[in-house]
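**Student:** give me a model of this one.
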Amino acid sequence: MGDWIGDLTEKKGVRPLLGMTGIYKHFPGVKALNGVNFRLFPGEVHALMGENGAGKSTLIKVLTGVYSIDRGSVELDGRQVAIHSPRQAQEAGISTVYQEVNLCPNLTVAENIFIGREPRAFGRIRWKEMNRRAERLLRERLQLEIDVSRPLADYSVAVQQLVAIARALNISAKVLILDEPTSSLDRGEVGQLFAVMRKLKEEGLAILFVTHFLDQVYDISDRITILRGGEFVGEYEAASLPRIELVSKMIGKEMEALEERPKTAGSARGPRELLLEASGLARQGAIEPFDLRIGKGEVVSLAGLLGSGRTELARLLFGADRSDQGKLRLGDSPGTIHSPRQAIDEGLAFCPENRKTEGIVDDLSVRENILLAMQATRGWLRMIPRRKQEELADEYIKALNINPPNPEQLVKNLSGGNQQKVLLARWLLTRPKLLILDEPTRGIDIGAKAEIQKLVLKLAGEGMAVLFISSELEEVVRVSDRIVVLRDRKVVKEMIEDDIGQQQVMRAIAGG
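**Tutor:** Model (predicted):
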């Protein structure tokens, strides 16, 4: 059972507007929510925090009727309710604004606010009345003055977010859920959104705020609920919860319990030949300008919470996303990589975070998955002979201990750890100079994790550069020669040799 911060009912003189108690939601093989508690008071901004897989999205889907609960109770306005559909949630006064605005860009602003509830007379829509009411709603509640007769697509993402909030207010929302609303906004737009949130809070609206940005949590939130691994960790006053404690509770490591870096991590292999250098590289809305140097035979790790910008940085280096400023130098040839194909030609390889959707091809065999990248570099008109394919697949199946050792087995029938090894085999076959590994050990067993960590150190020892991304501090510290820490889409610290330790990394992640 997690921590409560005391009896807020007495402290605030009001009852919770929303109370979720002992919420359980299981999927086959997964305990998505395991006895989770959550409560929300009128006139507050309450941040829901947790790393990937913590249960935040599942809790929101339960609250909004997308999922039914297995066990537990939900109370709204002091009455127990059963919400079985998003429509029911909306009728009960619960509205959600998602990261990706789910409105109709081809319709006007006014149409989006009133869709399905247009003012009518004799069966016809009263267009002038609808526009007038939309303008008044935006001006008086959100301090936004725009032409509501223009298509929503004409306006920025920030304005679209405010229009989505206006729609929620128009249907008399009591609870407003903002799910990652700032992920695509710049600082000025975030400030505009926060001004609106503060005004709505003063009007008595209860706001559930989901974000990965620590600075924003402390800028706007009154209270914080933390989930981890589908379980309730605790509820805390934001002003009384130090950042370092928030981070430790999210990742499940208290400062005094953190182990120090093993002495065998091999961080002192001497000066290295420069392989890659990024100078002021950035992409608006994804990551702020950063500098990064990676040498041959070096393991550089990216550490930070989910949403800190680790994956965005890696995708820029690999050309999966284009930078809009800065320079990237590979060896002796200056120039920015513009596509994954160009990156592969330059000797880069990238194992993405989501191996299911961006990595393995389910309906192909282990052999076919391993050969994909090499075949792509040759072109599909120069097919690798079948016998050569079998020889290469067998070689890497043995080298990486892929089990079962059957190259014709469908890759979707392998365990997560063995699927990850198939991805590694695919890229090792291209003999890259730099291997980018984004969460290579997520969701796999301890034995497979240890094997992959040993492989990373072995490859570095043979001269390959590795950019390693992981949410697990232990393995980041274990394999790294250098650690680059990111927070809120910025590189905030770089650590090397004696500076490396789990405590130091956690403090840098927490900041403040």
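
**Student:** can we go C-alpha only for contacts and neighbour counts from here?
**Tutor:** Fine.

**Student:** show me what contacts the closest residue to I226 other than its chain neighbours?
**Tutor:** Once its chain neighbours are removed from consideration, I226 has its nearest residue in M49; the separation is 4.8 Å (Cα to Cα, 6 or more residues apart in numbering). The neighbours of M49, taking Cα atoms under 8 Å, 6 or more residues apart in numbering as the test, are K56, V210, T211, H212, I224, T225, I226, L227, M250.

**Student:** now, these that are in helices?
**Tutor:** Secondary-structure check on those using DSSP state H: residues within helices are K56, M250.

**Student:** what separation do you get for the residue nearest to I226 and L227?
**Tutor:** When Cα to Cα, to the nearest Å is the yardstick, M49 and L227 sit 6 Å from each other.

**Student:** what is in contact with those two at once?
**Tutor:** By Cα under 8 Å, 6+ apart, the residues touching both M49 and L227 are K56, M250.

**Student:** now do the buried residues in stretch 237-251.
**Tutor:** With burial defined by 16 or more other Cα atoms under 10 Å, the residues of stretch 237-251 counted as buried are A238, R243, I244, L246, V247, S248, K249, M250, I251.

**Student:** would you do the same for the sequence below? I want to compare the two.
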Amino acid sequence: MPVQPLLAMRGVSKRFAAVQALLDVELEIRAGEVVALVGDNAAGKSTLVKVISGVGPADKGIIEWQGRAIQIKRPQDAQVLGIATVYQDLAMCDNLDVVGNLFLGQEIHRRGILDEVEMERRTRDLVHTLSIRIPDVRAPLASLSGGQRQAVAITRSLLGTPRLLLLDEPTASLGIEQTNQLLDLIEALRDRGLGVLLISHNMGDIKAVADRIAVLRLGRNNGVFDVNTTSQEQIISSITGAADNAVAHRRTLPEETWP
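**Tutor:** Coordinates of the predicted model:
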């Protein structure tokens, strides 16, 4: 029996003035699954993330959450559902420590005073649970590596116990060791039952952690592939449109010459 998707999108479209950014897009993400969203520049990846996160609501289409039709018109709607987003710029403060960044804007108070002890305890618990390598939760963010900063941003998104995590190019500026640590974290999140949508241009990272790959091309679906049964060449052809061009070219030839 098929597992019901955590998030399902049917016929989702989005236009910006004369630009059709998304057209009739379909996407499904299940709990405990990593779906990689790939495509060339201007394929519509960022627009789709904005639709899911409530930053830029869809013009039309159906969005379902655990089988129920819902509307995501603002970021608060996504947060209430259990959707968290970690953007590429991270939006954190270098002068604050790890604890301060995790609870920035959602500080815990006791009798009108910041409860530093409780915030530090919860930070240590999360860092330990996710096996994140951070030297000290009271270390300033500016002293951490790029990979550690990404881990802190992801950890912050987990404070609200989300069900679905959207990651926008999380390894783009990381070295090999830092990337491997972050990919380990993504696998740990999947093992905890979270659905993860991973936007990345790095096919090695995608092959390492994704279960399925959804390709967007010029704002439209251009294939959904199982990582274990699809070659990298097939995926790249779908991203670049080479496969479409090959089919179009074949159709211009006499049928007896088709391969």
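
**Student:** please state their TM-score.
**Tutor:** Remark: TM-score between the superposed chains equals 0.91 [TM-score structural alignment, normalised by the length of structure 2]; 249 aligned residues with a Cα RMSD of 1.9 Å.

**Student:** which residue lines up with the residue nearest to I226 of structure 1 in structure 2?
**Tutor:** The equivalent of M49 of structure 1 in structure 2 is V38 (alignment by TM-score structural alignment).

**Student:** how about H26 of structure 1?
**Tutor:** In structure 2, H26 of structure 1 lines up with R15, judged by TM-score structural alignment.

**Student:** who's in contact with R223 of structure 1?
**Tutor:** E44, V45, H46, A47, E235, Y236, E237, A238, A239.

**Student:** which residues touch the helix or strand where K14 of structure 2 lies?
**Tutor:** K14 of structure 2 is part of strand 7-16, with elements assigned from DSSP states H and E. Applying Cα under 8 Å, 6+ apart, the contact partners of strand 7-16 of structure 2 are 20-30, 47, 57-67.

**Student:** please apply the same query to stretch 502-512 of structure 1.
**Tutor:** With contacts defined as Cα under 8 Å, 6+ apart, stretch 502-512 of structure 1 is touched by 214, 243-244, 246-248, 255, 258-261, 303-305, 473-474, 477, 485-487, 492-493.

**Student:** mind giving me the PyMOL command for buried ones among these?
**Tutor:** Buried members of the contacts of stretch 502-512 of structure 1 can be picked out in PyMOL with the line below, counting by 16+ other Cα under 10 Å:
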select buried, resi 214+243+244+246+247+248+255+261+303+304+305+473+474+477+485+486+487
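
**Student:** quick one on the thing from earlier: the residue nearest to I226 of structure 1 and T96 of structure 1, how far apart?
**Tutor:** From M49 of structure 1 across to T96 of structure 1, the span is 17 Å (Cα to Cα).

**Student:** can you check L258 of structure 1 too?
**Tutor:** Look at L258 of structure 1 and T96 of structure 1: by Cα to Cα, they are 38 Å apart.

**Student:** now K201 of structure 1
**Tutor:** 16 Å.

**Student:** want to throw the contacts of M49 of structure 1 into JSON lines with distance to L274 of structure 1?
**Tutor:** Putting those into JSON lines (distance: Cα to Cα, whole Å) gives the following:
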{"residue": "K56", "distance to L274 of structure 1": "42"}
{"residue": "V210", "distance to L274 of structure 1": "40"}
{"residue": "T211", "distance to L274 of structure 1": "37"}
{"residue": "H212", "distance to L274 of structure 1": "33"}
{"residue": "I224", "distance to L274 of structure 1": "44"}
{"residue": "T225", "distance to L274 of structure 1": "44"}
{"residue": "I226", "distance to L274 of structure 1": "42"}
{"residue": "L227", "distance to L274 of structure 1": "42"}
{"residue": "M250", "distance to L274 of structure 1": "36"}
